[in-house]
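[1] the sequence and its predicted three-dimensional model are supplied below.
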Amino acid sequence: MRTLYDHASNEAPPEPDFTFPREYTGVYLDRRRETGFQLYNALGIARGDKAAYAQQALENFRFFGAPHVAIITTNEALGIYGAIDCGCYVSNFLLAAHASGIATVPQAALSTYAKIVRRELNLGEDRRMVCAISFGYADEGHPANSYRTSRAPLEEAVKWIAD
């Protein structure tokens, strides 16, 4: 989908079907920054190099070099509940692919230009793009694959309630 890459490269205004987060604060901002800095460090991008950050962000629209991409959509009439169902589907897709030795990259960035994706793939106007999943065999030698993001301890992510 060269058209999508060209559109993103021209800094077209975003037109997602679902509103992106208004802002990241607290632990969500901390985790986002940590992950970004880990990636940039692995790729040799200097902290604060906004031009290099922007160039790396465009790799979303090349599917990070993956040979395949799944576009995840829901029916417009289902609203946010359809998107939640898609989240369940995405989780299972990622787990099944991993179990089969296939690497995946779930990508919200591609939905930035949902209208372009719909047009290029001949999807009906009743479809709403949630995200995409780029997938294929991992290039283990690529620097972006040299690190793993940290995970919050279970007790930070789950509130246990006992009777």
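    Happy to help now that I have it.
[2] okay, CA-based contacts and neighbour counts for the rest of this
    OK.
[3] what ranges does the chain have for its helices?
    With DSSP state H as the criterion, the chain has helices at 2-9, 26-42, 50-58, 79-99, 114-120, 154-157.
[4] can you pull the buried residues of the fourth one?
    Across helix 79-99, burial judged by 16 or more other C-alpha atoms under 10 Å covers Gly82, Ala83, Cys86, Val90, Phe93, Leu94, Ala97.
[5] take the one below as the second:
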Amino acid sequence: MTNYQALGIAREDRDQRRIATLRNLDFFGAPHAALLFMPEVGDCVRTAADVGMWAQTFLLSLTAHGLGSIPQTMLGFYADTAREALKIDASHKMLFGVSFGYVDKTAVGSDYRIEKVPIDESVTLHV
């Protein structure tokens, strides 16, 4: 099942798909959002990894405290706007945002979960 199917939106319904996509820009109605920026340091790979590990811990912590969260890479397309509004130096690159708050369990699509392949199909262990 896709996110659009969970929302009851047909693939050919471009107008409803556009409206659903725009929900990213109102943080899906969540009361809080964190925007994750990183400084340019060297090749940025290690810094991006550090931010990613922090973000994963943040997401797990929110869940442990009964909150829901949505990582949103689309927000990165508006990094210049966010930097300007928040007075963040241009040398800091925005990776993504996270919307969070208590889940509205009555909202259409709130029970949507991304299907995942089994770990043995996505991870190779070298021992």
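    Right, received. Where do you want to start? Values in this document were obtained by computation on a predicted structure and should not be read as measured data.
[6] would you mind giving the helices of structure 1 as CSV with distance to Met129 of structure 1 added?
    As requested, those are arranged in CSV below (distance: least, C-alpha to C-alpha, whole Å):
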stretch, distance to Met129 of structure 1
helix 2-9, 14
helix 26-42, 23
helix 50-58, 19
helix 79-99, 9
helix 114-120, 6
helix 154-157, 27
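[7] out of those, which is closest to Gly65 of structure 1?
    Between Gly65 of structure 1 and these, the tightest spacing by C-alpha to C-alpha is seen for helix 50-58, at 11.4 Å.
[8] could you tell me where the closest one falls in structure 2?
    On structure 2, the counterpart of helix 50-58 of structure 1 by TM-score structural alignment is residues 14-22.
[9] distance from that stretch to the middle of the chain?
    Using C-alpha atoms, centre = their mean, to the nearest Å, the mean C-alpha position of stretch 14-22 of structure 2 is found 17 Å from that of the whole chain.
[10] just the residues contacting that stretch, thanks.
    Contacting residues not belonging to stretch 14-22 of structure 2 are listed as Tyr4, Ile9, Arg11 [C-alpha atoms under 8 Å, 6 or more residues apart in numbering].
[11] that one: average distance to aligned residues in structure 1?
    Stretch 14-22 of structure 2, aligned to structure 1 and superposed, deviates on average by 1.3 Å (mean C-alpha distance after the TM-score superposition for structure 1).
[12] so which bits of that stretch are buried?
    For stretch 14-22 of structure 2, the buried set under the neighbour-count rule, 16+ other C-alpha under 10 Å, comprises Gln16, Ala20.
[13] repeat that for stretch 131-149 of structure 1.
    Cys131, Ala132, Ile133, Ser134, Phe135, Gly136, Ala144.
[14] now do the contacts for the residue positioned nearest the centre of structure 1.
    Note on structure 1: the residue nearest the mean C-alpha position is Gln107, at 1.7 Å, using C-alpha atoms, centre = their mean. The contact partners of Gln107 of structure 1, by C-alpha under 8 Å, 6+ apart, come to Asn60, Cys131, Ala132, Ile133, Ser134.
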